[in-house]
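# What shape does this take:
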Amino acid sequence: MYGQLSPMTEDRVTGAADPAARIAFILERQKAGWLSDPLPSREVRLDRLDRLDRMVVAWQERFCAAISADFGQRPLLLTTLTDVVPTRAAIRHARRHLKRWMARRRVSLGWTGKPASAEILRQPLGVVGIVAPWNYPLNLVLSPLTGALAAGNRAMLKPSELTPAFSEALQQAVAEFFAEDEVAVVTGGPEVAQAFTAAPFDHLIFTGSTAVGRKVAEAAARNLTPVTLELGGKSPAILDPSADIARAVPRLVWGKLLNAGQTCVAPDYALVPRERVDAFIAAVMAEVARQYPGLPDNPDYTSIISARHFERLERLVEEARDKGATVVELAGANDAVRRMFAPVLLTGAPDDAAVMREEIFGPILPVIAYDTLEEAIAYINQRDRPLALYWFGTDRAAETRVLEGTIAGGVTVNDTILHLSQDDLPFGGVGASGHGAYHGEAGFLALSKEKPVLRQSTWSGVKLLYPPYGGVTRLMLKLLGRLG
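Down below sits the predicted model:
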């Protein structure tokens, strides 16, 4: 329908062996396109959002099949639930609220500014670069794209090299529904990603690991490109003494084993009252058997994305075992051929074990016993600030102490993951878990410039402050000092 440059044409223009030149060429086209319409109308933005939604619908089956192929085994229903449904919900949310988001905002002035008037104009930044991860490849590339298009920007997308089938499908789908100077997809490995993040975008959104996020921030800083970093970290789940284990554990297990734990906001460890650890372990074991019977052959379970990630998870468990941790196997044996990693609990893992220092990103859950709520809060605060925090219980005073005594990117009380799916809640980390936020209006604002505009009245007293300074100026300054 719209079409991109053919690979042969693009290679002639930019040189196939030079990803930086190829990226620069597309970026130049998009900046030229933006300059031709720097403040797109609401109708233009709605049309782009409509096309994005139609693209998701038209390509849904192919997207889901490609993602399953990239993983090895990933249930189509899971991809629909976690990638397709939230993406379409974000698009509908943006369409519904776009008129209000775009509206110019009148601003009241202090008496020193009157009789002038003022407003805030929200303008698109220009061209937004979006680097997406592999774990939810559709959602985590099209959700920020929704915000970029709603704000009136053009966008270039870089999907993960670990999902090659999906990346190819995305490139074809975008070429069908968008002109290249509106939205373009750039595929390739680490060298392409490096060139992409070094390009002079007007804003860059990166979702991925903290280690890579640091490199992305350094590359963007050379161009003074503002960044939104959605990283990860070790997100705690706290079971309060007041928690109902029978109600809390199914919700915790669901959040932990969704996508086999390959979720940036998955519970990374559980803080459990010492006297309830045995009951907690028994409940988790029963719930894993209920949600995923017959592991590792359960069709609702997801493969680990690659052999390298699978082997890393095995090393985390074995190192923790060597350092004295107890490994509680919750299902059958691992299947390395299909990369099916059976879930395990760890108790007694020391702080210097890699599993206690690194984001796990897999179906391994360390359990940490605590004696007092203050001890649990202190444990969290001694570490990097997490992307998510989960608290289970009925004691509202204890809930308040946790919410006010910790800092995290987002919180779900008495469940897991769900705060991420609400478009009216900003999604973003803090410190090592990220910088900035998107989703809904937060994404619109992150990708807009709120430009203040003051209109001076014909009748203005400012001229009384013009030089040469004398008695009138001193009188005015004295008056301003008293009334300011």
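# all contacts plus neighbour counts: C-alpha atoms, from now on.
OK.
# Could you find the closest non-adjacent residue to A408?
Sequence neighbours aside, P386 is the residue nearest to A408 in space, at 5.1 Å (criterion: Cα to Cα, 6 or more residues apart in numbering).
# any idea how far that neighbour lies from P236?
Distance of P386 to P236, computed by Cα to Cα, to the nearest Å: 8 Å.
# Between the two, which has more neighbouring residues?
P386 (28 against 23; other Cα atoms under 10 Å).
# give me the element L475 is part of.
Per DSSP states H and E: L475 is located in helix 471-483.
# so where does the residue nearest to A408 fall, helix or strand?
Using DSSP H and E, P386 sits within no helix or strand.
# quick one: contacts for it?
G232, G233, K234, S235, P236, I407, A408, G409, G429, V430, A432, S433 (Cα atoms under 8 Å, 6 or more residues apart in numbering).
# this one as well, want them side by side:
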Amino acid sequence: MVADIAYLQDQQQSINRMQQLFSAQQAAFAKDPMPDADTRVDQLKALKQVLLNHQDAFIKAINADFGRRSADETRLAEIMPSLEAIHYASKHLRRWMKPSRRKVGMAFQPARAQVVYQPLGVVGIIVPWNYPLYLAIGPLVTALAAGNRALIKMSESTPRTAEVLERMLGSVFTEEQVAVVTGEAEVGAAFSRLAFDHLLFTGATSIGRHVMRAAADNLTPVTLELGGKSPAIVSQDVPLADAAERIAFGKAVNAGQTCVAPDYILCPRDRVEPLAEALQQRFAQMYPSLRDNPDYTQIVNPRQYLRLQGYLSDANEKGARILPVNPANEDLDGTRVIAPTLLLNVNDDMTVMQDEIFGPLLPILPYDNLDAALSYIAERPRPLALYYFGYDKAEQQRLMQQTHAGGMCINDAVLHVAQDDMPFGGIGASGMGHYHGHEGFLAMSKAKGVYIKQRYNGAKPIYPPYGGTLLKLVYKLFLR
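Down below sits the predicted model:
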């Protein structure tokens, strides 16, 4: 009882602090609603330098939060894309900020029109646990490039990373510009209820629905980066070694705890067994051992580990053929390491085919022709990513035009997320809105149309009282 009271008091203190930070950022924005380009670039440059200075601290913190997280994966999948996002935004934001000239119709001359891109105000960023650095810094870069202030809610599952991030950001930003808050589910729910000018959430679809409901009370626009079951389609003629090495990398990085990881494979029926063999070989080459291999990330916490083990048990009970890739035949008990595991003979009654997997389990489903594969995908919620492996240009074009997904790779997996000149976002159950690059700048800006006239008023002929020669001429010219 005492512990419960202490917990609630602690969460309430976090909520109170969060509300104070939010109010302070609102007040600060009201005093400086349009930071100039130099200010924004300076902020991004400062963020870059402090991130470089703290990279070792982040590697250690993320490793501690996961229990074991590959240092190279943290560099490649968190630090490097964060720096690239900063480089890209710094280079382009002056052009993005320039008012856009628009045409004025003849009936409204003399006048001119333009679109001015204004910061929205205070942006809320809700960060998941799987990439706790990149999924904080990426949205923050977008928010700062657009001239906003940002309040960041970190996941309770990555407290050490949150501590380093708060310390790092606090060394270059005041809390009125950028601040970090932490806390459990109660704090997260209260965060979603704040009247942000924009709210960006990355996480599960089920939680995204709650976030959107909370934001709706304030008419807060949202960007939802969710997930879902992202398919990989293997064509009839692609070399299986090519497909296997790229799928294996996309699935194994971060032990599959990636929102755009290939969730399942659709493979021509007569190629399922050869593909399974090629994937097993590739996984084994990448990870010749698992238990103590620093290159192989473990599952972040016991809850996620038990969830994945439940998927395996359920699939096994319902007749799936389970092929773990454990080359050294190690005993993994007592760890949160789950071997890359292929699942054959799966069906829709299995939970592994109902929920987003978010782990190193990879079902392979047979298809008899491409139409059947496309129908299978179209009948299900639209995924965050879709992958096609095949060198036939006509088939590539068909997949681009006839499928819906948040993003797509042809002959690769997951790396589209790191392309700063492309928008990143979901569709349907996998999310809404975009960030990254120019689309992110637009999402976190108000594109305000401005119509400008000076002394001469060419609109007088349309003022009451109606009638007269000039109005008849206007009708003659424009009612046609």
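# now what about the TM-score between them?
Remark: TM-score between the superposed chains equals 0.95 [TM-score structural alignment, normalised by the length of the second structure]; 469 aligned residues with a Cα RMSD of 1.5 Å.
# okay if I get the contacts of P386 of the first structure as a markdown table plus distance to R396 of the first structure and secondary structure?
Formatted as a markdown table, the contacts of P386 of the first structure follow (distance: Cα to Cα, whole Å; DSSP: H, G, I helix; E, B strand; the rest coil):
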| residue | distance to R396 of the first structure | secondary structure |
| --- | --- | --- |
| G232 | 28 | coil |
| G233 | 27 | coil |
| K234 | 25 | coil |
| S235 | 21 | coil |
| P236 | 19 | strand |
| I407 | 18 | coil |
| A408 | 19 | coil |
| G409 | 21 | coil |
| G429 | 25 | coil |
| V430 | 25 | coil |
| A432 | 29 | helix |
| S433 | 27 | helix |
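# Top of these by number of neighbours, please.
Ranking these using other Cα under 10 Å puts G232 first, with 31 neighbours.
# The second structure: which residue goes with that one?
Mapped onto the second structure by TM-score structural alignment, G232 of the first structure lines up with G227.
# now N298 of the first structure
By TM-score structural alignment, N298 of the first structure lines up with N293 in the second structure.
# Tell me who's in contact with A179 of the second structure.
Counting by Cα under 8 Å, 6+ apart, A179 of the second structure touches L21, A150, L151, I152, E166, L169, G170.
# How about residues contacting the helix or strand encompassing A376 of the first structure?
Using DSSP H and E, the element containing A376 of the first structure is helix 373-381. By Cα under 8 Å, 6+ apart, the list of residues contacting helix 373-381 of the first structure from outside reads P236, I238, D240, L271, Y370, A398, V402, G405, T406, I407.
# returning to what we had before: could you confirm the match of N298 of the first structure falls within a helix?
No. Membership of N293 of the second structure in a helix is not supported by DSSP: H, G, I helix; E, B strand; the rest coil, which gives coil.
# I'd like to know how many residues surround it.
A count of nearby residues for N293 of the second structure, using other Cα under 10 Å, gives 13.
# And L479 of the second structure, by the same measure?
Neighbours around L479 of the second structure, by other Cα under 10 Å: 7.
# how about it, what's its match in the first structure?
Using TM-score structural alignment, L479 of the second structure pairs with G481 in the first structure.
# Against I368 of the first structure, how distant is that match?
For G481 of the first structure, the distance to I368 of the first structure - Cα to Cα - is 58 Å.
# With E161 of the first structure instead?
Counting by Cα to Cα - E161 of the first structure and I368 of the first structure are separated by 35 Å.
# Can you find the partner of A179 of the second structure in the first structure?
Using TM-score structural alignment, A179 of the second structure lines up with A184 in the first structure.
# Check L240 of the second structure too.
So, by TM-score structural alignment, L240 of the second structure is matched to I245.
# The closest residue to that match other than its chain neighbours sits in which helix or strand?
The spatial neighbour of I245 of the first structure that comes closest, neighbours along the chain excluded (Cα to Cα, 6+ apart), is F280 at 6.8 Å. Here F280 of the first structure sits within helix 277-291, counting by DSSP H and E.
# quick one: that helix to chain centroid distance?
30 Å (Cα atoms, centre = their mean, to the nearest Å).
# what's the mean deviation for it versus the second structure?
Compared with the second structure after fitting, helix 277-291 of the first structure has a mean deviation of 0.6 Å; criterion: mean Cα distance after the TM-score superposition for the first structure.
# From the contact counts, what lies against that helix?
Helices and strands touching helix 277-291 of the first structure, by 3 or more Cα pairs under 8 Å, 6 or more residues apart in numbering; DSSP states H and E, are helix 245-257.
# and if we set it to 10 Å?
Secondary-structure packing of helix 277-291 of the first structure (3 or more Cα pairs under 10 Å, 6 or more residues apart in numbering; DSSP states H and E): helix 245-257, strand 269-273, strand 326-329, strand 344-347, strand 364-370.
# Against Q172 of the first structure, how distant is E287 of the first structure?
41 Å.
# More neighbours: those two, which one.
Set side by side, E287 of the first structure and Q172 show more neighbours around E287, with 20 against 16, by other Cα under 10 Å.
# Contacts only, for the more buried one.
A246, V249, P250, R251, L252, V253, W254, I281, P293, L330 (Cα atoms under 10 Å, 6 or more residues apart in numbering).
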